[in-house]
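> Return atomic coordinates for the entry below.
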Amino acid sequence: MSVAIYPGSFDPITNGHLDIIERGSKIFDRLIVAVLKNPNKKSLFTIEERIEMIRDAVSHLDNVEVDHFSGLLVDFARKRNAKIIIKGLRAVSDFEYELQMALMNKKLYKDIETVFIMTSTKYSFLSSSIVREVASFGGCVKDLVPPAVEEKLREKFTIKG
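Now for the predicted structure:
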């Protein structure tokens, strides 16, 4: 059974992330969306909120589960018996950093492989940070995120004023 991990902060999950998840779920027997819990990074959504939004967005995919981790991704991969890391690439500029990470992960865990999936062109500009910025100024994010995420963003920025 092939087990792959798609790691990220997903703050929030976007339709670009969802595209990678859906495509990855067709390639691997089981796909674990692994939400990074980074105490050094200020997130808009809590880890619990992000997990809930992702679970809602992937509920139609039987072989996808959502979990969280902190520390080294390869340690999480070992614990979950995963040998594959999925990374989405939007542009050539993403590749250099992701290649470095893939090589370091391979050095730390010789059995791990990284699979790069090119984003669909309609999402090549999309990132969580862009979504957060647009939403913070009251812009429409309807076609950028799943419906439940759009609602959560609206709530989050309405509360903040």
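
> use CA for all of it now, contacts and neighbours both
OK.

> ok, so what distance separates the residue nearest to residue 91 when sequence neighbours are not counted from residue 20?
Counting by CA to CA, 6 or more residues apart in numbering, residue 91 lies nearest to residue 124, which is 7.1 Å off, once chain neighbours are set aside. Remark: distance between residue 124 and residue 20 (CA to CA, to the nearest Å) = 12 Å.

> And the two? Which one has more around it.
Using other CA atoms under 10 Å as the criterion, residue 124 and residue 20 rank with residue 20 on top: 20 against 13.

> I'd assumed residue 116 was in contact with that one.
No: counting by CA atoms under 8 Å, residue 116 is not a contact partner of residue 20; they are 9.8 Å apart.

> what sits in contact with each of these two?
residue 88 (CA atoms under 8 Å, 6 or more residues apart in numbering).

> Near residue 34, how many other residues are there?
Here the number of neighbours of residue 34 (other CA under 10 Å) works out to 23.

> counting contacts, what elements does the strand or helix carrying it pack onto?
Using DSSP states H and E, residue 34 maps to strand 30-36. Strand 30-36 is packed against strand 3-8, helix 15-27, helix 47-57, strand 64-69, with contacts defined by 3 or more CA pairs under 8 Å, 6 or more residues apart in numbering; DSSP states H and E.

> Now the second one, please; I'll put the structures next to each other:
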Amino acid sequence: MAENLKKPLDSYRKAIYSGTFDPITNGHMDIIRRAANIFDEVIIAVAKSERKGPMFSHERRVEFAKAATKNMETVKVIGFDTLLVDLATELEIHTIIRGLRAVSDFEYELQMGYANSSINKKLETLYLMPTLENAFVSSTIVREIIRFDGKFCHLVPDEVLKCM
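All right, here's what the predicted structure looks like:
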């Protein structure tokens, strides 16, 4: 019976978790850790997203994500400036990870999931919820606190603070 539970080599599973990560937060890290427990490899794809007017440059955001995940062997960080669907197809990834903090996230994420699926039918979107302590943490909140010189060190990974 245990023989049936062994994982064949061709079942290697990768997932992609994308965002602007401006900056990467403890909430993001919560989702990354959860995804890393489910998948063999998790690609953190940092979107350039110039139209959003990020606080930190694309290079810095990639640097922050790499620093925050440096001790996670199965997590890799890349930057990208394409449709996520195209990147997933190029990397032969069939699962997109998305984080849901509150009901307000759900409608947007559901629309994006359907849009991605309409472009590539092989794509599945897996929604993960952060722990309660990270449910309120967002990059938007962190940026606002930074703008007003507030205390934000408890909201981002220590490795990111060192990079800042």
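
> circling back to that earlier point, distance-wise, check the residue nearest to residue 91 of structure 1 relative to residue 36 of structure 1.
Distance from residue 124 of structure 1 to residue 36 of structure 1, by CA to CA: 22 Å.

> cool, and residue 53 of structure 1?
14 Å.

> What sits closest to the counterpart of residue 112 of structure 1 in structure 2 if chain neighbours are left out?
Here residue 112 of structure 1 is matched to residue 123 in structure 2, going by TM-score structural alignment. Sequence neighbours aside, residue 94 is the residue nearest to residue 123 of structure 2 in space, at 4.6 Å (criterion: CA to CA, 6+ apart).

> what residue of structure 1 matches up with that neighbour?
So residue 94 of structure 2 corresponds to residue 83, using TM-score structural alignment.

> Now do residue 76 of structure 2: how many residues are near it, please.
By the criterion of other CA under 10 Å, residue 76 of structure 2 has 16 neighbours.

> show me what contacts it?
Applying CA under 8 Å, 6+ apart, the residues near residue 76 of structure 2 are 41-44, 66, 69.

> mind running it again at 7 Å?
Taking CA atoms under 7 Å, 6 or more residues apart in numbering, we find residue 76 of structure 2 in contact with 42-44.

> So what does it match up with in structure 1?
So residue 76 of structure 2 corresponds to residue 65, using TM-score structural alignment.

> quick one: its match and residue 55 of structure 1, what's the gap?
For residue 65 of structure 1, the distance to residue 55 of structure 1 - CA to CA - is 7 Å.

> do residue 159 of structure 1 as well
24 Å.

> neighbour count winner among those two?
residue 55 (17 against 8).

> Thought residue 66 was touching the more buried one, still the case?
Yes: counting by CA atoms under 7 Å, residue 55 of structure 1 touches residue 66, with 6.4 Å between them.

> In a strand, residue 86 of structure 2, correct?
No: counting by DSSP: H, G, I helix; E, B strand; the rest coil, residue 86 of structure 2 is located in no strand; its state is helix.

> Next up, the contacts around it.
By CA under 7 Å, 6+ apart, residue 86 of structure 2 has no neighbours at all.

> now do residue 134 of structure 2
So residue 134 of structure 2 contacts 26-27 (CA under 7 Å, 6+ apart).

> With residue 78 of structure 2 as the reference, measure out to residue 27 of structure 2.
19 Å.

> Give me the more crowded residue out of these two.
Remark: of residue 27 of structure 2 and residue 78, residue 27 carries more neighbours, 24 against 14, as counted by other CA under 10 Å.

> wait, doesn't that one sit right on residue 130?
Yes: the criterion here is CA under 7 Å, and residue 27 of structure 2 meets it with residue 130 at 6.3 Å.

> How many residues are close by residue 79 of structure 2?
Residue 79 of structure 2 has 19 nearby residues by other CA under 10 Å.

> scratch that, residue 84 of structure 2
By the criterion of other CA under 10 Å, residue 84 of structure 2 has 18 neighbours.

> Next one: the nearest residue to it once chain neighbours are set aside from residue 28 of structure 2, what distance?
Distance criterion CA to CA, 6+ apart; nearest residue to residue 84 of structure 2, sequence neighbours excluded, is residue 18 at 7.6 Å. Going from residue 18 of structure 2 to residue 28 of structure 2 by CA to CA gives 10 Å.

> Which one of those two is surrounded by more residues?
Set residue 18 of structure 2 next to residue 28 and count neighbours by other CA under 10 Å: residue 28 wins out with 24 against 20.
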